[in-house]
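In: sequence and computational prediction follow.
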Amino acid sequence: MASRHACRPGFLLMVAALAGAATTAAQAACPQALAVYSEAGSNAEIAFSGPLGEADSMSHRFGLSFAGSGVMMEGVVMMAGEPDRPWGVVLHECPQGDATGAEIDACTVWQGPIYALDESGGAGWLTLAAGPQPASASLLLPDFSAAVMQSKAWREKRIEHLPGDVFRLSGCQE
């Protein structure tokens, strides 16, 4: 027997709106340490790794994946630069264990400040891992796209679509 609401377009719109509101509310309550961001043009995704241990000197750790390519990169956020600010580093295929500075330089895809963008387009620094800070609406990694073009994964055509520099909050790991 069909539901009495099944053929009413207004009911379907209301259900869709409530589902979207629930997703938005869940994302709004998401702590930065568990946030997932997507870049629409390439389907690249940044997934933060969760709370860090006391002994970890990084503010955040994250994985960066490129859909359909199998390419995975690792990222960290630490305080660095002049002036001191959240500084991101994205690495690809680095040697395991102790590595020389030259080896780390060779596997560094991108590094720079990470900006947090709010819903109105305002920019600030990415929040640090201390405490359950809410996830930023979007992340800006300046010149990330240009850096990916210089990477081994791009040159070997393992990544087919260049990501942009802005990643939008798309989910939360629980």
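Out: Thanks, I have the structure now.
In: from here on, just use CA atoms for contacts and neighbour counts.
Out: Fine.
In: check which helix or strand covers the most centrally placed residue in the chain.
Out: For the chain, the residue nearest the mean C-alpha position is residue 46 (2.9 Å; CA atoms, centre = their mean). Residue 46 belongs to strand 44-48 when assigned by DSSP states H and E.
In: pull the longest strand from this protein.
Out: strand 71-80 (DSSP state E).
In: second structure for comparison follows:
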Amino acid sequence: MLTNRMMTRLAPVRWAMMAFAVNPALALAGECVQEKAVYGDMDDAYELRFEPMGSESSVSNKFKLAVRNTNVVADGVVTRTDDQKRADGRIMFECPEGDVTGADLRACTVWQGMVYASDLKGHISALPTEGESAAERLFLPALGPSIQKSSLWGEGKATVAPWDVLSLKGCYQ
């Protein structure tokens, strides 16, 4: 039988377990590598899922952005600036295959900008590369307004503009 003293000593453990149950990102961030991280917006309208690269290229990260409750999925890539300190991201939807022109690429680009990582305290850093611990949050400036002005927006596609901050919601194996 547990005494009052033992119950008092176990209370912090119980609170920690409840905190991780309420916010699984607290438990996942240190255990998940960036290329397996899954993020969501606060309206649960979008899911951003990173994927392993599998080969050497100028791209440091790749991901898929899915519009929930639809079949719409856009492709995303991240390249590093020359100093390797900044991550330039691009989300593209229904880009033509093969030899494309700059105009073709601009026409299918939904969003382009810097991708920032953040911890739960709001400290901003560069997006982790493959093999590094996943960021707890991502910040993609002007993502929502960009989607509203793109080919990703409309009937049967996106109808909710996401917030610019996406939170870690899981890690797939």
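Out: Good, I have the coordinates. Here the structure is a predicted model, which means the values were calculated and not measured.
In: what's the TM-score here?
Out: After superposition, the two chains reach a TM-score (TM-score structural alignment, normalised by the length of structure 2) of 0.82; 160 aligned residues with a CA RMSD of 2.7 Å.
In: before we move on, the earlier item: corresponding residues in structure 2 for the strand holding residue 46 of structure 1?
Out: Under TM-score structural alignment, the match for strand 44-48 of structure 1 in structure 2 covers residues 46-50.
In: can you pull out the strands in structure 1?
Out: 35-39, 44-48, 60-66, 71-80, 85-91, 108-113, 115-117, 123-125, 138-140, 166-172.
In: give me the residues contacting the helix or strand where residue 13 of structure 2 lies.
Out: Using DSSP H and E, residue 13 of structure 2 sits in helix 4-22. The contact list for helix 4-22 of structure 2 (CA atoms under 8 Å, 6 or more residues apart in numbering) reads 26-27.
In: cool, and stretch 32-51 of structure 1?
Out: Contacts of stretch 32-51 of structure 1 (CA under 8 Å, 6+ apart): 27, 60-67, 127, 129, 132-136, 138-139, 161-164, 166-174.
In: buried residues in that stretch?
Out: By neighbour count with 16 or more other CA atoms under 10 Å, stretch 32-51 of structure 1 contains the buried residues 32-39, 42-51.
In: same question for stretch 150-162 of structure 1.
Out: 151-154, 159, 161-162.
In: any chance of the residues you listed in a markdown table, plus distance to residue 87 of structure 1?
Out: Formatted as a markdown table, the buried residues of stretch 150-162 of structure 1 follow (distance: CA to CA, whole Å):
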| residue | distance to residue 87 of structure 1 |
| --- | --- |
| 151 | 19 |
| 152 | 22 |
| 153 | 22 |
| 154 | 23 |
| 159 | 24 |
| 161 | 25 |
| 162 | 22 |
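In: can you give me the angle the strand holding residue 46 of structure 1 makes with strand 60-66?
Out: Counting by axes from the mean of the first three to the mean of the last three CA atoms, to 10 degrees, strand 44-48 of structure 1 points 160 degrees away from the direction of strand 60-66.
In: alright, calling it a day.
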